[in-house]
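Enquirer: I need the structure of the sequence given here:
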Amino acid sequence: MRRRTPRARDLAPLLRFKRPTWSAKERRLSRALTVEDLRRVAKRRTPRAAFDYTDGAADGEVSLARAREAFADVEFRPAILRDVSSVDTSRDVLGRRAAVPFGIAPTGFTRMMHAEGEIAGATAAADAGIPFSLSTMGTTSIEDVAAAAPHGRNWFQLYMWKDRDRSMALVERAARAGFDTLLVTVDVPVAGARLRDVRNGMTIPPTLTPRTVANAIPRPAWWINFLTTEPLAFASLDSWSGTVAELLDTMFDPTVTYDDLAWIRDQWSGKVVVKGVQTVDEARRCAEVGVDAVLLSNHGGRQLDRAPVPFHLLPEVVAAVGDDVEVHLDTGIMCGQDVVAAVAHGARFTLVGRAYLYGLMAGGRDGVDRAIEILRGQVERTMRLLGVSRLDELTPDHVVMLRRLVPRQR
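Expert: Next comes the predicted model:
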């Protein structure tokens, strides 16, 4: 083997130095390649009580674990030799086009995760061409969200309270502000046992203890943002100084029935989605009321622990009511492959909550943009690898559910 001394002009094409990135936020977001990467950044930058409120679930957190296992147990069946040079990720959702088959789910206490809160989510969603859902328990008002994202597609999530007049006053405000869809959440007659929040003394405003202060010391940016912006409060409610669970149990109405759902349907001129459907029979009853979509959800595992896994329930519900109403899904979605698997099994649309909040905690509005970018890229890549160029080409033949949990025979 003959050797020679390398020359500078020979080395130049082989070496390319990366230009330095001076922004620390830009560096950490660019290094995040998955939602799980964003989660790790969020955990480092957010006080424990706020992070655990997002990250946790009810009781033993079995429902959340099972929902994620369900997506992990997917086996894809790709088609080959298809032209996937261009991919269309958009589809019609409740009468309007969404750029990708996922939107931002309603989340409470969002400005506690990051001071930019719901404004970051609403503006990022508007720019991405996807819906943003504002929670009744949000920390930015209906009107401020509408003003921040006037061209966005905003949905409002409704909890029915014991005080019906106050509930419907929020609905009227959402209608006046141009929100086009109402998400009626039906799986919260009482608050779930969110043990992380109890152990962390989770209150609004946050309760300062020696433990919380010690946890916050290495996270100065969060505290600076928290202390130099508007005080944290529920934008749609009066002030509250107790724990989150106490607030929910005080407000939520355990007497809500299908008659109330039908009444709400009559009051709202836009689209109505029932959020929290967990059986085929309940999906049928919701369809009979005349709603526009059912959202299969166990509240991200935050209500009844060991509840049905929405992804497992999806094919049966689509078969039962898919010709009458749209079937949407949330809970457990952490990557674009999860979204594609849900669409392949018949979901018209999906919502992401934790995935969006991890991005928010990691970098505010820029972090939300990064979360959407990651999910969008994963959806596109998975479609190409499956050999489909449009979402409507996805079928159950592309996905096999490898179930770990099989009911025993009675």
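Enquirer: alpha carbons only for contacts and neighbour counts from here, please
Expert: Will do.
Enquirer: show me where the chain has strands.
Expert: Applying DSSP state E to the chain gives strands spanning 74-76, 91-93, 96-98, 102-104, 131-134, 153-158, 181-185, 271-277, 293-296, 326-329, 349-352, 399-401.
Enquirer: May I see those arranged in CSV, with distance to Arg410 and mean neighbour count as well?
Expert: Formatted as CSV, the entries for the strands of the chain read as follows, by distance: least, Cα to Cα, whole Å; neighbours: other Cα atoms under 10 Å:
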stretch, distance to Arg410, mean neighbour count
strand 74-76, 27, 16
strand 91-93, 39, 16
strand 96-98, 43, 14
strand 102-104, 38, 27
strand 131-134, 41, 28
strand 153-158, 38, 25
strand 181-185, 32, 23
strand 271-277, 24, 24
strand 293-296, 26, 27
strand 326-329, 29, 26
strand 349-352, 33, 24
strand 399-401, 23, 17
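Enquirer: would you list these in TSV and tack on distance to Thr123?
Expert: Converted to TSV, the strands of the chain look like this (distance: least, Cα to Cα, whole Å):
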stretch	distance to Thr123
strand 74-76	33
strand 91-93	19
strand 96-98	15
strand 102-104	11
strand 131-134	9
strand 153-158	10
strand 181-185	17
strand 271-277	21
strand 293-296	23
strand 326-329	23
strand 349-352	16
strand 399-401	33
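Enquirer: next up, for comparison:
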Amino acid sequence: MVQRRFPNPRDLAPLMQFKMPELNGRKRRLDSALTIYDLRDIAKRRTPKAPFDYTDGSAESEISLARARQAFEDIEFHPSILRNVENASTHTEVLGDTVSMPFGIAPTGFTRMMQTEGEIAGASAAGAAGIPFALSTMGTSSIEDVKAANPNGRNWFQLYMWKDRDRSMALVDRAAKAGYDTLLVTVDVPVAGARHRDKRNGMSIPPALTPGTVINALPRPWWWIDFLTTEPLAFASIDRWSGTVAELLDTMFDPTVDFDDLAWIRDQWPGKVVVKGVQNLEDAKRLTAMGVDGITLSNHGGRQLDRAPIPFHLLPEVVREVGNDTEIHLDTGIMSGADVVAAVALGAKFTMIGRAYLYGLMAGGREGVDRAIEILQSEIVRTMKLLGVNSIDELNPSHVTQLQRLSPRLVAPATAAAAAKATAKKK
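Expert: Got it, this is the predicted structure:
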């Protein structure tokens, strides 16, 4: 039989300690976010549909992005036990200089449209965290303002080569004079991808006021207050624009850019050059032979060619073939610190986050970006310690296995012979 008694007040006292409520709504929201997906949920509640979908969406059926995220989920870690991991360090060297963590903030366009603090919040948060910040050609803060927001940190400039070459190189010159140390040349945008969410939402710069956008804005008044009471959207690199995002991109991007143009751009830049948007081994080899300082395996966050190769799947082969001769960076699909650890273990020297940063920005401005970085950092440290690893340099392929979900379909011998015969006939 259970023996019961009246509770002693002294026994109850330790159980009756109530936590003081957090009166700051922004801090309360951000403190409740334990993952990047939690920040995404907050961002979706607080941001009108058109700018949220511009951030969250990708091209056509959005298969590339889904596959990239799935690839990170389809891994198996292999921990070692009984290791002293009390002082695990996330510091590493990227492009000849130390960073506090093996990730940085990727270049994102139209950032102040997502949340009014925009690139200034991202750059200042990156500087405080000791990680690089990359400003997009399509950013909504100037090259000089971003430098002022992150005066002592590492600023990188991302270049789209325009049809107007003089204007493109004028930007490169401004970035060099402002002290940016790395040029990210993005090469996977000869034309704009088909981003159906934006088309359906009537996404334009500036945002268009329609009955639908007004209704959608009613539960999100602070976004509109910020948008209407701060400086109008301007761009890091172009004059004001009135039209859809796709129309803007198609008027700018130059589909004739080739390897000779890339060599010419490299010769104009005094710092490090990283080529972003590499999606096969042969291109990685050719770029390495050209002597670029790094390549970023990326399918543009799934925003260009749908069903493009998964960068995380390409990583081991590219590292094996050219990793000793140039730095391999990676983006697309990263939503947790464990994803970063897996990429580094398989040979990536550095990773970049785009949407993960923007979800934090939309959830809470500069404090939201800080929270996104904090979440990723804590996940990296915890994953490293659970693997039995003390430093970034200790991570290696033995710590992670890519489990196979998608694999090329084998061609039957008879089918292959018929195809070869048909090809010979055409010749």
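Enquirer: Structural similarity score between the chains, please.
Expert: Once superposed, chain against chain, the TM-score is 0.99 (TM-score structural alignment, normalised by the length of the first structure); 410 aligned residues with a Cα RMSD of 0.8 Å.
Enquirer: thinking again about what came up before, out of the strands of the first structure, the one nearest Glu393 of the first structure is which?
Expert: Glu393 of the first structure lies closest, by Cα to Cα, to one member of the strands of the first structure: strand 91-93, at 11.6 Å.
Enquirer: Between the strands of the first structure, which one is closest to Arg196 of the first structure.
Expert: Put simply, out of these the one that sits nearest Arg196 of the first structure is strand 349-352, at 21.1 Å, with distance taken as Cα to Cα.
Enquirer: and the longest helix for the second structure?
Expert: Longest helix in the second structure by number of residues (criterion: DSSP state H): helix 355-387.
Enquirer: Superpose on the first structure and give me the mean offset of it.
Expert: Between helix 355-387 of the second structure and the corresponding residues of the first structure, superposition yields a mean separation of 0.3 Å, by mean Cα distance after the TM-score superposition for the first structure.
Enquirer: buried residues in that helix?
Expert: Applying a neighbour-count criterion of 16 or more other Cα atoms under 10 Å, the buried positions in helix 355-387 of the second structure are 355-377, 379-387.
Enquirer: and what of stretch 390-404 of the first structure?
Expert: Using 16+ other Cα under 10 Å as the test for burial, stretch 390-404 of the first structure gives 390-391, 394, 396, 398-399, 401.
Enquirer: could these be laid out in JSON lines, adding distance to Met1 of the first structure?
Expert: Conversion of these to JSON lines gives the following (distance: Cα to Cα, whole Å):
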{"residue": "Arg390", "distance to Met1 of the first structure": "53"}
{"residue": "Leu391", "distance to Met1 of the first structure": "55"}
{"residue": "Leu394", "distance to Met1 of the first structure": "54"}
{"residue": "Pro396", "distance to Met1 of the first structure": "56"}
{"residue": "His398", "distance to Met1 of the first structure": "51"}
{"residue": "Val399", "distance to Met1 of the first structure": "52"}
{"residue": "Met401", "distance to Met1 of the first structure": "55"}
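Enquirer: Nearest to Thr203 of the first structure among those residues?
Expert: The closest of these, once distances to Thr203 of the first structure are taken by Cα to Cα, is Met401, at 39.7 Å.
Enquirer: Touching, the closest one and Glu75? I think so.
Expert: Yes. Using Cα atoms under 8 Å as the test, Met401 of the first structure is close enough to Glu75 to be in contact (6.5 Å).
Enquirer: returning to that earlier point: of all the strands of the first structure, which one is nearest Glu116 of the first structure?
Expert: By Cα to Cα (comparing all of the strands of the first structure), the closest turns out to be strand 131-134, at 14.0 Å.
Enquirer: since we're on Pro221 of the second structure, how many residues are nearby?
Expert: Other residues lying near Pro221 of the second structure total 14 when counted by other Cα atoms under 10 Å.
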